[in-house]
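[1] could you look at this predicted model? Sequence included:
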Amino acid sequence: MTDAAPTSALPDGQALATLVAGKLCHDFISPAGAISSGLDLLKDPSAQDMRDDAMSLIEQSAKKMVALVNFARVAFGAATSAERFSGAELGELVSGLTEGGRATMDWQVGERSFSKPQARALINLAYLTVAALPSGGAATIGVRESGDILTLEGKAEGNRARLKGEAIAGLAGQPLSEGLPGQWIQPYWLWLTVHDAGGELVTTAEEGRVTLSAHMPN
């Protein structure tokens, strides 16, 4: 599957903002709801024996919420006033979201720095690489340079490595024909980020392996 997108039926302006906002709300609602539940337990006089469990739930959910916000600021937003990001700090953003899951991530990015578009593409690509391993496996994230081209690559290897139909469409820059918009928008956002920077996104899927490669101007 290569980078080749039709221009019809693709979201723009408010429609695109609505889809991104919807995904973020979906991501935030789980830890936010868990924090609220933990606080309700703390206030319930009949549930004082569950105080330790409530505090643990609040702590874990707050950590998840902070990780989501930090990731989203770079992956979907304008991030900070910084114009460049180090490989180490980008790795921390991704690991903050993916740690504790079934898949492991090997961050082989090194210490080079990345522009905002490159950073946005890299962490979205890394997250989607890990997401291609719902039953576990190994995700390897690497970067290489060739002349004026910077290649960001994610390899997902596992017995059930796969991409959903929505993700396949999004990664090809194609409109969503069926399925869930929430499963489509982040892959499409990655394609849009790479495409708008003058790059190309290539996706390959075979038994036990999914590879995402973004070729961007360096």
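    All right, it came through fine.
[2] going forward, measure contacts and count neighbours with C-alpha atoms only.
    Will do.
[3] how much space separates the residue nearest to Arg120 when sequence neighbours are not counted from Pro31?
    Using C-alpha to C-alpha, 6 or more residues apart in numbering and skipping the chain neighbours, the partner closest in space to Arg120 is Ala75 (4.7 Å). The gap separating Ala75 from Pro31 is 19 Å, by C-alpha to C-alpha, to the nearest Å.
[4] the two - which one has more neighbours?
    Taking other C-alpha atoms under 10 Å, Ala75 and Pro31 do not tie; Ala75 has more neighbours (27 against 20).
[5] list the contacts of that one.
    119-121, 123-124 (C-alpha atoms under 8 Å, 6 or more residues apart in numbering).
[6] second one coming, line it up with the first:
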Amino acid sequence: MTIDIRVLELLASKVCHDLVSPVGAIRNGLELIEEMQDEEEDGAPAGGFFGEAVKLIDHSSAQADRRLRVFRLAYGLAGRDQKGFGDARAAATGWLDGGRTTLDWPDRVPSDMIAYRRGVVKTMLNLVLLADEALTHGGTVTVTGEGSEESGRLTVTAAGRPGALRPDSAKALAGDATTEELTPRTVHAHLTGRFAEDDGFRLTVTPSGPDKLVFTADW
């Protein structure tokens, strides 16, 4: 099965671009409502059904905003053009915020010099999402990397139970699943593998005991 990677990235970029504005407008409107409510009630927080509705909308719009940031980098052209890991780290942090999985991705890790490698930021972020998928009961995703633009390795470790990819996701990641076999659950793994191949990365997934899974990308 072949995919025109550029067409896919352009489509993802367009979808994210078209959705960012309305989601941002919702958040701006909520801020205005909260300011008006504070003025009307002398600084007292909004109460009753109105206050609960505002909180619910705020939570949902913030979640939508975080997801769009991830999709823009993971699937769109923006991820391929990144020259540093800061945006991807922030996006991954937002993705995992409030969930059962924590992210261990220190600042300046990997070195931003590695980010000059074409597609490395996109690959890293997609591997973090796969690692989170493997931790169905929560755990810790750890990010490391070493090397240079010319040669190096990214490592993403999923620690926690069960610490394993579903067999259908592993098959999709390897590129062995047909179009008919792909599902909404496995399409991310499939795209992760195809993006990595297109940018010249060799992906491996290695179990390390019963509660750890190690993803590596070499170039």
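    Yep, that arrived. Treat the numbers as computed from the prediction; the structure is a model and nothing was measured.
[7] can you pull the TM-score for these?
    After superposition, the two chains reach a TM-score of 0.72 (TM-score structural alignment, normalised by the length of the first structure), with 184 aligned residues with a C-alpha RMSD of 3.2 Å.
[8] ok, and the contacts of Ala75 of the first structure in the second structure?
    Retained in the second structure by both residues aligned by TM-score structural alignment, their matches' C-alpha atoms under 8 Å are the following of those: 120-121, 123-124.
[9] in helices only, show me those.
    Those of those mapping onto helices are 120-121, 123-124, per DSSP state H.
[10] picking that back up, what is the nearest of the kept ones among the contacts of Ala75 of the first structure to Glu200 of the first structure?
    Ala121 (11.1 Å; C-alpha to C-alpha).
[11] residue in the second structure matching that closest one?
    With TM-score structural alignment as the criterion, Ala121 of the first structure lines up with Thr123 in the second structure.
[12] ok, the residue nearest to its match when sequence neighbours are not counted to Glu146 of the second structure distance?
    Excluding its sequence neighbours, the residue lying closest to Thr123 of the second structure (C-alpha to C-alpha, 6+ apart) is Ala196, at 6.0 Å. Distance from Ala196 of the second structure to Glu146 of the second structure, counting by C-alpha to C-alpha: 17 Å.
[13] settle it for me: which of these two has more neighbours?
    The neighbour comparison of Ala196 of the second structure against Glu146 (other C-alpha under 10 Å) goes to Ala196, with 23 against 16.
[14] test my guess that that one contacts Arg202.
    Yes - using C-alpha atoms under 8 Å, Ala196 of the second structure makes contact with Arg202 at a distance of 7.1 Å.
[15] picking that back up, redo the kept ones among the contacts of Ala75 of the first structure as CSV? Include neighbour count.
    Supplementary listing: those in CSV, determined by neighbours: other C-alpha atoms under 10 Å:
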residue, neighbour count
Arg120, 26
Ala121, 26
Ile123, 25
Asn124, 22
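[16] now render those residues as TSV, adding distance to Asp53 of the first structure.
    Formatted as TSV, those follow (distance: C-alpha to C-alpha, whole Å):
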residue	distance to Asp53 of the first structure
Arg120	36
Ala121	38
Ile123	33
Asn124	33
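[17] ok, so of these, who is nearest Leu24 of the first structure?
    Looking across these and measuring by C-alpha to C-alpha, the closest to Leu24 of the first structure is Asn124, at 13.5 Å.
[18] double-check the closest one against Leu190; I have them as touching.
    Yes - between Asn124 of the first structure and Leu190 there is a contact under C-alpha under 8 Å: 6.1 Å.
[19] from the contacts of Ala75 of the first structure, which is closest to Asp106 of the first structure?
    Nearest member of the contacts of Ala75 of the first structure to Asp106 of the first structure, counting by C-alpha to C-alpha, is Ile123, at 13.2 Å.
[20] element containing the aligned partner of Leu171 of the first structure in the second structure, please.
    The alignment partner of Leu171 of the first structure in the second structure, by TM-score structural alignment, is Leu173. For Leu173 of the second structure, the host element (DSSP states H and E) is helix 167-174.
[21] quick one: distance of the helix or strand Asp52 of the first structure falls within to the chain centre.
    Of the helices and strands defined by DSSP H and E, Asp52 of the first structure is found in helix 51-75. The chain centroid and the centroid of helix 51-75 of the first structure are separated by 16 Å under C-alpha atoms, centre = their mean, to the nearest Å.
[22] that helix: average distance to aligned residues in the second structure?
    By mean C-alpha distance after the TM-score superposition for the first structure, the fitted helix 51-75 of the first structure averages 1.1 Å away from its aligned residues in the second structure.
[23] list the first helix or strand encountered after that helix toward the C-terminus.
    Moving toward the C-terminus from helix 51-75 of the first structure, the next helix or strand (DSSP H and E) is strand 84-86.
[24] which residue numbers in the second structure does that next one align to?
    Under TM-score structural alignment, the match for strand 84-86 of the first structure is residues 82-84.
[25] and Gly100 of the first structure, helix, strand or coil?
    coil (DSSP: H, G, I helix; E, B strand; the rest coil).
[26] list the buried residues of stretch 167-177 of the first structure.
    167-176 (16 or more other C-alpha atoms under 10 Å).
[27] next, the distance between the ends of that stretch.
    So stretch 167-177 of the first structure: terminal residues 12 Å apart, C-alpha to C-alpha.
[28] how far away from the center of its chain is that stretch?
    16 Å.
[29] buried ones in the helix or strand hosting Phe28 of the first structure?
    Per DSSP H and E, Phe28 of the first structure falls inside helix 14-43. Within helix 14-43 of the first structure, the residues scored as buried using 16+ other C-alpha under 10 Å are 19-20, 23-24, 27-28, 31-32, 34-36, 38-39, 41-42.
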